[in-house]
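Visitor: Test case, fold it:
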Amino acid sequence: MSSLDVPSLRRAGAVCRSWRAAHNAFCLPALERAPCLFYACEEYGPNDAALYSPATGATFRIPFPGPPHEKRGFTFACHGGWLFTTDEVGDPYLLNPVTGAQATLPPVKTIYHNDEFYDDGGKHVWPADPENGTMKPSISWARHTEYLRVAISTTTDVTECTVLIVHTPEWRLSFARPGDDRWTLVSQDESFVANVLYNDKDGLFYILYLHGSIGTLNLCEPSPSVSLIMRSVLRSSGYRTMYPVLGPSGELLQVWRNWSRTHTPLKYRDTYQDIVNEMLQGCVDLAQKDDNDNKQRDELETEDGDEEGELWETDANDQEIDGSQLLREGIDLPHRLVDEVTTDEILVFKVDVDRQKLVELRDIGDHALFVGFNSVVCLPTKDFPAFDPNCIYLTDDCFDYSPMLRKDLGIWNIKNRNMQKLSYAWPNMYSWLHLPAPVWITPKF
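Guide: A predicted model of the protein is given here:
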């Protein structure tokens, strides 16, 4: 049975008593209790993906129908065990990977601004612009660059759920339900949404903007619009990914993940104090200082020679790609190592709506957070020794250089503010491919 995929394992367990006993040894119900890592790997080929369960230490084969891995694009894990993913053109659909159930969503060209932006193959050609330093044409693929974040409402029947997406241009909001013909643009005063969250306690979507403000959205209303409940707290958006989270007691949190390109010299990367300096005065209550708060740029310099020279040399090499040849061949831009990123700092805040402030947290108790291209999960760790408390489990979700080779996966210790690479913590995982990017998903049978 070890060679079977999960749907086949479940069917085999219903054949007879002895097969049922063998089926039970795989502990499939445990998959529904804690997040698993869903990713592509060479071992399972182009039509299947791996599902690694840290809680059990087991890896399962999961059918992943669609284009081959090198032609896949954005994949996002939602509540209820659903994946939001796309075909080769960029048309999205919902998929439950452990049951095979699917739900159709409106095509990508029905999203605001897209009717003439992409061709019928989901491609947009950016012409050369020598005056601005762009000497060769480049291409964008809808499956890589259109979708940024996703949230779906909780329903017993997926055909009745509402799907809210953050998309280009301007990081706007649109929503649809399975079976709809078109996406509907949401009326909002602000653009540049950082992330979205669905709260099944009040039936509202929560919208987090790049400057830290928060709004709520009721998509059951005839003409839904965003109502702001929290003011902006940042002067600039910076190089960061932001996540709205429901904390251990259901309280609203914000998580900020600051990152930089791996070839950026360490002395030019943002420190904790740099992030603090971006905050608007009186908007954030900071935690008590510790030694990690006092890092200076001179402490971050390395002894590896002329990093700045290496930086510019790498950028120069990156410009040697022949975009016109790629256009003729109709293939994707290569996934370049120069586009790797690394997490430098993560901050966690409690949102105090009454005081219109964020309160920095250095301890979330015996809980762990799971963030990336997924609906953020807050999990109590006392029943799961595989997960460490007061930690954040990260997958690589930087959008700015998409598509890219995804390597920034790790475990961030909130108190000590350092990260362990995921491959070091769980060495029995298969090596993942770059498409789709690894995501956290809590399966639902």
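Visitor: Could you use CA atoms for every contact and neighbour count after this?
Guide: Fine.
Visitor: Break down the stretch 251-400 of the chain into its helices, ranges please.
Guide: For the stretch 251-400 of the chain, the helices defined by DSSP state H, counting those that start in this stretch cover 272-277, 297-300, 307-318, 323-329.
Visitor: Among those, which comes closest to R261?
Guide: Minimum separation from R261 across those (Cα to Cα) falls at helix 307-318, 10.1 Å.
Visitor: do you know how far the residue sitting nearest the centre point of the chain is from F74?
Guide: Centroid-nearest residue in the chain, with Cα atoms, centre = their mean: F373, separated by 1.7 Å. F373 sits 9 Å away from F74, going by Cα to Cα, to the nearest Å.
Visitor: To compare against the first, here's the next sequence to fold:
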Amino acid sequence: MDCMPEIPILRDLTRCGQSLTKFFFVSPRLLPTIKPGRSRSTKTLPELPEDILISIFANLEIPDLIRASSVCLSWHSAYIVSVYKFGLYKQPSQQTPCLLYTTESGPDGESDMFLYSLAESKSYVLSSLPDPPIRSRHIIGSSHGWIITTDSMSELHLLNPITGDQIALPPITTIEQIDPVYDDNGVLHRYRLAFFTGEDVDEQPRYYTTMSCQEFRDIIFLKAILSADPSTGNYYVVLIHNPSSQLSFARGGDDKWTWLPQHYWFADCIFKDGMLYALTRRGEIHVFDLGGSTITHKKIMGASIHKFYDNKIYLIQDRCGDVLQIWRGSLAEIEESSESSLEDEEPLHEYEEPLHEDEEAVHEYEEPLHEDEEPLHEDEESLHQDGDTISELDSEPECHTQYTTRFEVYEVDFATKMLVERTSLGEDLLFLGHNQSFCLRGEEHPQLKANHIYYTQGEHIISFRHTDERDISVLDLQNNICEKALPEQRCSNWPGPVWMHLNPRKITSDSHNN
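Guide: Down below sits the predicted model:
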């Protein structure tokens, strides 16, 4: 057998170091080896044929798979064949998800990320990630084992935290409503945002505003999803962005964003049967075909009744192919005001959303809003009509944490265009937040709880409150009781944590620019 690292048997891999990227990137030739003349442990790895190893690897959780790939040369070779040649590794629906997060106490606090494995109830460090440092970024989505991030200049990247692959997305100045602003030396230092939705063919911007690059990302980017694994180059990125929660997308290799005008106030998206399904905050569902020579659109579901104080709504496809709408209710509790309680809250109007306490009730210069239109952002202070500045956000003396109070689950009946309430998920469970929402089967994941919803505080409000504690919990739909998803609060508050499946495939297309 090849020269062996001192890892005697496969099950002992879980007891060895917890830095996955160190296992992943280090060649087996560089791993610690048994010195000549030193007695070998009686527990040795068997000589297994490659096809047997591939069969074993295909059933390992991704952390175990990565560790196994670094055991010896023959195992590494089998790993390469399994993952890259045949694509045989545990697919997302079979994987137990992980929570991706950062912490201020890591070996390199600015650059390291961590994975909390729900399967093992322990964390791994992900080091040697590409610049810019991860804690300087904002995570606006996770999908197909990649995260979508925006840096301090508001530029967007795809990052696979397992392989370290990174893809630069088109410049944000190619988004329809965004223009660069340069200083006297020709250096980009601000962006200008035009407020229009394309609802009318001859629509002109109602007003403009300019913002610093870092402030801009906190306000503009709401969520992003992928249609497929970017490692092959054949994928779409869909971006929900302001003003008015509109949609833009880019194909793999594109150098600009394509705007989807006339429709806005989107909350979530999924790809189903090659089509983009987009959900508005009112429960409307729009379907876009992005693959043809001409983009086509159809609204297949009308607005639903507004359910909760704070309108958080998700779109998800269950394991049977049915489309679900998930309505989430949450309230902001000011930790300094312990006297306040849910009972003190008065019901809001059916379509009314609460103004954040820092938000001015009226933008004096604004024209009346469209009947379905909402303020640009819940925490945004008034903008100036001349478009020169956006006022500074208030300092953060208090901690405002969004506590989820309930979920309601509805199946979309496209035949009747009605929502059918589900009081139970049965053996299924859901993962919601800034990740692309997904559904798993409880009996296939014994470490997880059926009829439960695992969630993070994934809404864009967290980008304004960097110091807030994150609500990372699991809710039992049977009794509506929440409990913490992690044994202790180990995540830093910024960037916000996200659920994700892991993807061990490295980029194979030469068309990518890293």
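Visitor: which residues touch the aligned residue in structure 1 for I167 of structure 2?
Guide: Aligned counterpart of I167 of structure 2 in structure 1: A103 (TM-score structural alignment). When contacts are counted by Cα atoms under 8 Å, 6 or more residues apart in numbering, A103 of structure 1 touches Y93, L94, L95, V158, T159, P178, G179.
Visitor: Any idea how many residues pack against the fourth one?
Guide: Using other Cα atoms under 10 Å, V158 of structure 1 has 19 neighbouring residues.
Visitor: shouldn't L358 of structure 1 be in contact with K350?
Guide: Yes - counting by Cα atoms under 8 Å, K350 is a contact partner of L358 of structure 1 at 5.6 Å.
Visitor: So which of those two has more stuff around it?
Guide: Set L358 of structure 1 next to K350 and count neighbours by other Cα under 10 Å: L358 wins out with 23 against 20.
Visitor: Distance-wise, check S154 of structure 2 relative to P170 of structure 2.
Guide: Taken as Cα to Cα, the span from S154 of structure 2 to P170 of structure 2 is 11 Å.
Visitor: swap in T103 of structure 2?
Guide: The gap separating T103 of structure 2 from P170 of structure 2 is 29 Å, by Cα to Cα.
Visitor: what comes into contact with the longest strand along structure 1?
Guide: The longest strand of structure 1 (DSSP state E) is strand 341-352. By Cα under 8 Å, 6+ apart, the surrounding residues in contact with strand 341-352 of structure 1 are 251-262, 269-272, 357-362, 398, 407-408, 412, 414, 417-418.
Visitor: If any of the residues you listed are buried, put those into a PyMOL selection.
Guide: This is how PyMOL selects the buried members of the contacts of strand 341-352 of structure 1, with burial counted by 16 or more other Cα atoms under 10 Å:
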select buried, resi 252+253+254+255+256+257+258+259+260+261+262+269+270+271+272+357+358+359+360+361+362+398+407+408+412+414+417+418
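Visitor: so of the contacts of strand 341-352 of structure 1, which ones are in strands?
Guide: Those of the contacts of strand 341-352 of structure 1 lying in strands (DSSP E): 252-261, 357-361, 412, 418.
Visitor: Give the equivalent position in structure 2 for G372 of structure 1.
Guide: In structure 2, G372 of structure 1 lands on G433 (TM-score structural alignment).
Visitor: Quick check: that match touching I453?
Guide: No - counting by Cα under 8 Å, I453 is not a contact partner of G433 of structure 2; they are 10.4 Å apart.
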